[in-house]
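In: one predicted model, sequence on top.
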Amino acid sequence: MGASLEWTARTRRQEDRFPMRGAAFVVEPDDVARAEMADALRNMGFTTHETGSGRVAAFIAEQIHVQLALVNLALPDAKALKLIRRLRTVWPDAAIIALAPGAGVGAVLAHVAGADTTLTTPHTNAALGAAVSEASGHDRTAPQPA
């Protein structure tokens, strides 16, 4: 196996700011963007698991359970839509947010693959918070489109 399996798990003591909301998974190839999103999610009360690799993300999906996943559609080493379908299979109750540079066909395909919503990049922390709220509110017990 040529690539190393590397991911980071972090938490932040909340001191009554927010209740702990569970685990979030950030799959973003850009180190700075990944760190900023993970920090914002920790400020929202999530423990974060982070990786820049779609292949590592597929491995991690079998190891942990999360309540929220953010997946960049422009992964250099994996097909993001296939990864979203896989995450939806192993984490049927998780909120999944696709990260895309615009609201084009990629956003539509991400929804079909199993993403609850799409967040346009770059984005603000307020937009991230709104996307988390929107994705968390989806009813995943309803039948999914074929």
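Out: Looks like it came in fine. These numbers were taken from a predicted model, which means no experiment stands behind them.
In: C-alpha from now on. contacts and neighbour counts both.
Out: Noted.
In: measure T118 to E62 for me?
Out: For T118, the distance to E62 (C-alpha to C-alpha, to the nearest Å) stands at 24 Å.
In: put this next to the first one:
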Amino acid sequence: MPPPAQPSALVVDDDDSIRLSTAMLLSVMGVTPELAGSGHTALQLMHDRHYDLAIVDLSLPDIEGSDLIAKFHALAPDMLIVIMSGDNDRINRVRHLADHCVEKPMSAHALRSAIDKLLLAHQEMPL
């Protein structure tokens, strides 16, 4: 029996440093990251590939984060969603769209813990 496929994640944030640090964390966790600096780039990538997880900043320059997440749900209903934002009120308004929310500035530990829990729960779901 072949080993399980390495999970993949789409990281959507217009801040280069957050994208790169999140990608490094994911790589260490054994998750293959793909990076998008805009919502439109993320949507293009979604048409070409399936992702197990999306980590999405709500404040993107080209599309409202909640609108992007709605499009993700339409394209890949089984994809896990983690929302990131520095605005706690905004997180609370769209919390229902995500599997987990992380407030910025975020610690690597908090993000890693959230991702670990989501991926573990997702792997244990019956087909």
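Out: Now that the structure is in, tell me what you want to look at. Please read these numbers as outputs of a predicted model, since none were measured by experiment.
In: picking that back up, quick one, which of T118 and E62 of the first structure is more surrounded?
Out: Counted by other C-alpha atoms under 10 Å, T118 of the first structure and E62 do not tie: T118 has more neighbours, with 26 against 12.
In: what's the counterpart of that one in the second structure?
Out: Aligned by TM-score structural alignment, T118 of the first structure pairs with C101 of the second structure.
In: let me see the contact set for its match.
Out: V82, I83, M84, I91, R95 (C-alpha atoms under 8 Å, 6 or more residues apart in numbering).
In: among those, which lie within helices?
Out: I91 (DSSP state H).
In: hmm, which of the contacts of C101 of the second structure are the buried ones?
Out: Among the contacts of C101 of the second structure, the ones that count as buried by 16 or more other C-alpha atoms under 10 Å are V82, I83, M84, I91.
In: show me where the second structure has its strands.
Out: Remark: strands assigned in the second structure by DSSP state E are 8-12, 32-36, 53-57, 80-85, 100-103.
In: okay if I get these as TSV plus distance to L118 of the second structure?
Out: Formatted as TSV, these follow (distance: least, C-alpha to C-alpha, whole Å):
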stretch	distance to L118 of the second structure
strand 8-12	12
strand 32-36	15
strand 53-57	9
strand 80-85	7
strand 100-103	8
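In: now for those, which one comes closest to L25 of the second structure?
Out: strand 32-36 (9.2 Å; C-alpha to C-alpha).
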